[in-house]
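[1] All I have is the shape, not the residue letters:
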């Protein structure tokens, strides 16, 4: 899967930079979104391919990416990818991965010490991996001056006290131990619940379902609006039918309810919708269409 150069735009007074580690075919389309029918993909092939779907292989196309926001003189990272050298035996795509994430940040003019805030929209492996780096056999925060904003419900759910309710999956235990617990030990974590205002332009809000603590980041600056939705959306077909969950959603009913609520507001307030993993331009504009929604790729 290919790496890409940083891409940027300005939303009000906030600079948004897209850091793409890789983008390509990820999984069979209906394995990723099991409730979607083959007819939906085929009927929308003209715009789903090639950025979101490979019709020949029937593979969903996704990106592993981080969004960098420069707001009010501070640098904010939204999610941190998979990380390097991680033990992820249950996720072959992420197991012992070696990427150039810090190099991509550097080429965008961002050094680790420049980062002020790290937002983890939830605590799955591909959203927290570059929270930490290995130094002399220990995992330590990758961004020494940053506050790491961690949803309380996910910290409890995936942490050792809850033990994943009925026993954590092995990969979840490993993720927490190498990418979350070291941040707590370093005193750099802020565990939040309810809502969390980063500054006058950026606010975190709960959107549970994909995980118990899944959240969205709202951007409001001038007349521009955007909502960074994490894994509420893995594919644009979920915009067409918000009842369709990904295979990774832990609470199907809750995820669908959060997805519809976020899309309804995005359509009403003309918010740019920015998922964690969309290929192509990486973001979409949505509008109401009957009982559902339609979308247009953003003008990135």
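    Yep, that arrived. These numbers come from a predicted model, not from an experiment. Numbering: from 1, shown residues only.

[2] Please make it C-alpha for all contacts and neighbour counts, starting now.
    Fine.

[3] Please, where are all the strands along the stretch 1-150 of the chain?
    7-11, 14-28, 53-54, 59-71, 74-78, 117-119, 132-135, 138-141, 147-151 (DSSP state E, counting those that start in this stretch).

[4] can you put those in JSON lines and add mean neighbour count and distance to residue 240?
    Converted to JSON lines, these look like this (neighbours: other C-alpha atoms under 10 Å; distance: least, C-alpha to C-alpha, whole Å):
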{"stretch": "strand 7-11", "mean neighbour count": "15", "distance to residue 240": "25"}
{"stretch": "strand 14-28", "mean neighbour count": "20", "distance to residue 240": "19"}
{"stretch": "strand 53-54", "mean neighbour count": "23", "distance to residue 240": "15"}
{"stretch": "strand 59-71", "mean neighbour count": "23", "distance to residue 240": "16"}
{"stretch": "strand 74-78", "mean neighbour count": "20", "distance to residue 240": "25"}
{"stretch": "strand 117-119", "mean neighbour count": "24", "distance to residue 240": "28"}
{"stretch": "strand 132-135", "mean neighbour count": "17", "distance to residue 240": "36"}
{"stretch": "strand 138-141", "mean neighbour count": "19", "distance to residue 240": "39"}
{"stretch": "strand 147-151", "mean neighbour count": "23", "distance to residue 240": "28"}
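
[5] For these, give me CSV that also has distance to residue 110.
    Formatted as CSV, the strands of the stretch 1-150 of the chain follow (distance: least, C-alpha to C-alpha, whole Å):
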stretch, distance to residue 110
strand 7-11, 13
strand 14-28, 11
strand 53-54, 32
strand 59-71, 9
strand 74-78, 9
strand 117-119, 13
strand 132-135, 16
strand 138-141, 16
strand 147-151, 16
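
[6] Next up, a structure to set beside the first:
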């Protein structure tokens, strides 16, 4: 996969920088209620970019979407980061990668970033909020506002007992990736909705986490929606009732997913999930009570500057 690919919607340039891409977990494990047969029956369009037939593992990516809008540089999610203690997730634990070099090669320098959007507070969406400077977690993007959903900030932070204290990772990720942003005075907590500029507005979309959010892009005649982890696999686009094993509230996540996807289909929004490998965006159309896939966003991609 190329380090960065870009497209233009209205007045907004969009490209992504990939931190990691590969296999994740078996399909039925990711989407409870599905079976190996379910995935194999859809292999003709899932493989090889979203599912690996030989192993039955889902294929995904950890990536940051970069938006140039209104003269500003905006990052949507910041991946895993380096050197994190994540004992519950082997893929994230003490990872060392070249994400910042990739970001720089794509033309994005940390001190030039104006806004960081954390769609929700999970370890693969907030990791590069900070980096290690002489043993201290320090904001990676020192001149940026970090937009953090207030509900997630409360739930994963000390006020919520670090998500109830069920996993050590939740305390660790808050302390190394969120708390330093607050101490630096760069955090902006928001509820319900938050307008970034004339083209971009955040909207609460709870279920995956209490504060999960989506980002709407409206510029000229173009529409897109960055749905974060509302969708992990294209299988969920066809049947929104399927919530992932990673959702805090699967029932609420399913209801939110259907609401968001219905609007995306009606308004012809390009759907841009956080973790799709291959083409990172897709159009959807109504198909009775569910949906069908339209055009993938591959044709609109071009090399980034």
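    Thanks, I have it. Computed from a prediction, not measured in an experiment: that's the story for all the values here.

[7] Mind checking the strands of the stretch 1-150 of structure 1 for the one nearest to residue 178 of structure 1?
    Of all the strands of the stretch 1-150 of structure 1, it is strand 138-141 that lies closest to residue 178 of structure 1, at 6.0 Å by C-alpha to C-alpha.

[8] just to revisit the earlier point, can you tell me which of the strands of the stretch 1-150 of structure 1 is nearest to residue 195 of structure 1?
    strand 147-151 (9.4 Å).

[9] ok, back up a step: compare the strands of the stretch 1-150 of structure 1 and give me the one nearest residue 89 of structure 1.
    Taking the strands of the stretch 1-150 of structure 1 one by one with C-alpha to C-alpha, strand 14-28 is closest: 16.9 Å.

[10] What is the equivalent residue in structure 2 for residue 116 of structure 1?
    Pairing criterion TM-score structural alignment: the partner of residue 116 of structure 1 within structure 2 is identified as residue 114.

[11] Could I get the contacting residues of its match?
    72, 73, 74, 143, 144, 145 (C-alpha atoms under 8 Å, 6 or more residues apart in numbering).

[12] try 10 Å
    With contact set as C-alpha atoms under 10 Å, 6 or more residues apart in numbering, residue 114 of structure 2 has these partners: 68, 71, 72, 73, 74, 75, 141, 142, 143, 144, 145, 146.

[13] The most far-flung residue of structure 2 relative to its centre and residue 94 of structure 2, how far apart?
    Computed with C-alpha atoms, centre = their mean, the residue of structure 2 farthest from its C-alpha average is residue 134, at 29.0 Å. In this structure, residue 134 of structure 2 and residue 94 of structure 2 are 17 Å apart, going by C-alpha to C-alpha, to the nearest Å.

[14] do the same with residue 1 of structure 2
    Distance from residue 1 of structure 2 to residue 94 of structure 2, by C-alpha to C-alpha: 24 Å.

[15] higher neighbour count, the two?
    residue 94 (16 against 8; other C-alpha atoms under 10 Å).

[16] What's the more buried one aligned with over in structure 1?
    In structure 1, residue 94 of structure 2 lands on residue 96 (TM-score structural alignment).

[17] and the counterpart of residue 185 of structure 1 in structure 2, how many neighbours?
    Aligned by TM-score structural alignment, residue 185 of structure 1 pairs with residue 183 of structure 2. As a burial measure, residue 183 of structure 2 scores 11 neighbours (other C-alpha under 10 Å).

[18] residues contacting residue 183 of structure 2?
    Per C-alpha under 10 Å, 6+ apart, neighbours of residue 183 of structure 2: 138, 139.

[19] circling back to that earlier point, what's the nearest residue to the match of residue 116 of structure 1 if we skip its chain neighbours?
    In space, residue 114 of structure 2 comes closest to residue 144 once its chain neighbours are excluded; the distance is 4.2 Å by C-alpha to C-alpha, 6 or more residues apart in numbering.

[20] next one: residue 3 of structure 1
    residue 22 (4.4 Å).

[21] Residue 275 of structure 2 versus whichever residue in structure 2 pairs up with the one you found, what's the distance?
    For residue 22 of structure 1, the aligned position in structure 2 is residue 20, judged by TM-score structural alignment. For residue 20 of structure 2, the distance to residue 275 of structure 2 (C-alpha to C-alpha) stands at 10 Å.

[22] Need the overlap of contacts for those two.
    60, 61, 62, 63.

[23] mind checking the end-to-end distance for stretch 90-102 of structure 1?
    Start and end residues of stretch 90-102 of structure 1 are separated by 25 Å (C-alpha to C-alpha).

[24] now do stretch 290-300 of structure 1
    Terminal residues of stretch 290-300 of structure 1 lie 27 Å apart, using C-alpha to C-alpha.

[25] what's the answer for stretch 154-171 of structure 2, then?
    12 Å.

[26] rewinding a little: any idea how far the match of residue 22 of structure 1 lies from residue 160 of structure 2?
    From residue 20 of structure 2 to residue 160 of structure 2 the distance is 30 Å (C-alpha to C-alpha).

[27] now the helices: where do they sit in structure 2?
    27-30, 36-41, 43-46, 99-105, 123-126, 150-156, 161-164, 168-173, 179-183, 235-238, 250-267 (DSSP state H).

[28] what's the spacing between the last one and its chain's center?
    To tie it back to what came earlier, the one meant is helix 250-267 of structure 2. Averaged C-alpha coordinates place helix 250-267 of structure 2 at 16 Å from its chain's average position (C-alpha atoms, centre = their mean, to the nearest Å).

[29] Equivalent analysis for stretch 194-206 of structure 1, please.
    16 Å.

[30] To which residue of structure 2 is residue 234 of structure 1 aligned?
    Aligned partner of residue 234 of structure 1 by TM-score structural alignment: residue 232.

[31] Number of residues surrounding the closest residue to that match other than its chain neighbours?
    For residue 232 of structure 2, ignoring the flanking residues on the chain, the nearest one in space by C-alpha to C-alpha, 6+ apart is residue 275 at 6.2 Å. Applying other C-alpha under 10 Å, we find 24 other residues in the vicinity of residue 275 of structure 2.
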